[in-house]
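Trainee: Below are the sequence and a predicted model for it; my questions follow.
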Amino acid sequence: MISVERSMALERPAEEVLRYLADFGHTVEWDPGTEACVRLDPGPVATGSRWRNTSRFRGRRTDLEYRLEEYRSDRLVFVGHNSTVTATDDITLRASGDRTLVVYRASLRFHGLARLAAPFLTGEFERLADAVAERLPRVLAAH
C-alpha cells in the first residue's frame, strides 16, 4: 500500500472548504492527475454520493468509481475502486476563525499483480501529493 499525507493552511472558513471539497467533481481543479470527474447520482452531495474519476498516471488513463463514505463537519472520506486499485482520500478539517487547516491523506491499495509495482510508484505519488498541496490553497483562494 502507498500512503501520502499533506497539511495545508487555507485562508477560508472551514464551512466553505468543506462544501467545496465534499463535491469530488472539483478534483479536476486541484488534483493534477485528474482529467475528469463526473457525478453519477442526482441530488445534494451526501454520504453515499458517487463520481466517476478519470485520471492519468504515468501516461495511462484510468477510471475509478468513488463514493463519499463519510461526510462530517470535520472529515470527508472518499473511496474509489477499479479492478487494479482501491484509493482512499481522507480529508480532515480544523477550523481556526476564518482559517482552516486541511490534512489530506491518500492511500492506494493495489490488487493482483499490480501490488508488485507499488514500491516503485511511491515517489511519483509523493510528487502528486506535493502538487496537490501547492494547488489546492491557490484554487480555494480564487474561489
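Mentor: Structure's in. What do you need? Just so we're clear, the structure is a prediction, and the values are computed from it rather than from any experiment.

Trainee: Could you use CA atoms for every contact and neighbour count after this?
Mentor: Noted.

Trainee: how about the closest residue in space to residue 73 that isn't next to it in sequence, what does it touch?
Mentor: If you skip the residues right next to it in sequence, residue 73 has residue 18 as its closest partner in space, 7.0 Å away by Cα to Cα, 6 or more residues apart in numbering. Applying Cα atoms under 8 Å, 6 or more residues apart in numbering to residue 18 gives the contacts 73-74, 93.

Trainee: Comparison target, given below:
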Amino acid sequence: MINVERAMVVDRPAEEVLRYLADFGNTPGWDPGTESCVRLDTGPVAEGAQWRTTSRFRGRRTELVYRLEQYRPDRLVFVGHNRTVRATDDITVRASRGRTLLVYRASLRFNGLARLAAPLLRAEFERLADAVADRLPRVLAER
C-alpha cells in the first residue's frame, strides 16, 4: 500500500474550497495525472455521486470509477477502483484566519500481482503528490 499526504494553505474560504473539490469532475484541473473525469450520474454532488477518471501514469492510461463516500463540512472521501487498484482520496479543510488549511491524503492498495510493484512506484506517487501540492493552491487562487 502507498500513502502520500500533503498540506497546503489556500487563500480562499474553506466552504468554497470544499465545494470545488467535492465535484471530482474538477480533478483534471489540479491533478496532473488525471486526463479526464466524467460524472456517471446526475443531480447535486452528494454522497454516492460517481465519476469515471482516466489517468496517465508511467506512460499508461488507466480508468477508475470513483464514488464520493463522505461529504462533510470539513472532509471529503473519494474511493476509486478498477481490477488493479483501490484508491482513496481523503481531503480535509479547516478555516484559519480567512485562509484554508487543506490536507490531501491519497492511499493506493494494489491487487494481485500489482502488489509486487507498489514499493517500486512509491517515489513516483510522491512526485505526483508534490505536483498536486504545487498546482492545487494556484488553481484555487485563480477561481
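Mentor: It's in. Nothing here was measured: the structure is a model prediction, and the numbers come from that model.

Trainee: What's the TM-score once they're superposed?
Mentor: The TM-score (TM-score structural alignment, normalised by the length of structure 1) is 0.99; 143 aligned residues with a Cα RMSD of 0.5 Å.

Trainee: Same question for the residue nearest to residue 73 of structure 1, what's its three-state structure.
Mentor: Secondary structure state of residue 18 of structure 1, per DSSP: H, G, I helix; E, B strand; the rest coil, is helix.

Trainee: how close does it sit to residue 70 of structure 1?
Mentor: Distance, residue 18 of structure 1 to residue 70 of structure 1, using Cα to Cα, to the nearest Å: 12 Å.

Trainee: how about the helices in structure 2?
Mentor: When secondary structure is read from DSSP state H, structure 2 shows helices at 14-22, 27-30, 118-142.

Trainee: average offset between the longest one and structure 1?
Mentor: In other words, helix 118-142 of structure 2. Comparison of helix 118-142 of structure 2 with structure 1 after fitting gives an average deviation of 0.2 Å (mean Cα distance after the TM-score superposition for structure 1).

Trainee: Name the residues that touch that helix?
Mentor: Contacts made with helix 118-142 of structure 2 from outside it, assessed by Cα under 8 Å, 6+ apart, are listed as 1-2, 4-12, 17, 29-33, 110.

Trainee: residues of that helix that come out buried?
Mentor: With burial defined by 16 or more other Cα atoms under 10 Å, the residues of helix 118-142 of structure 2 counted as buried are 118, 122, 125-126, 128-129, 132-133, 136-137, 140.
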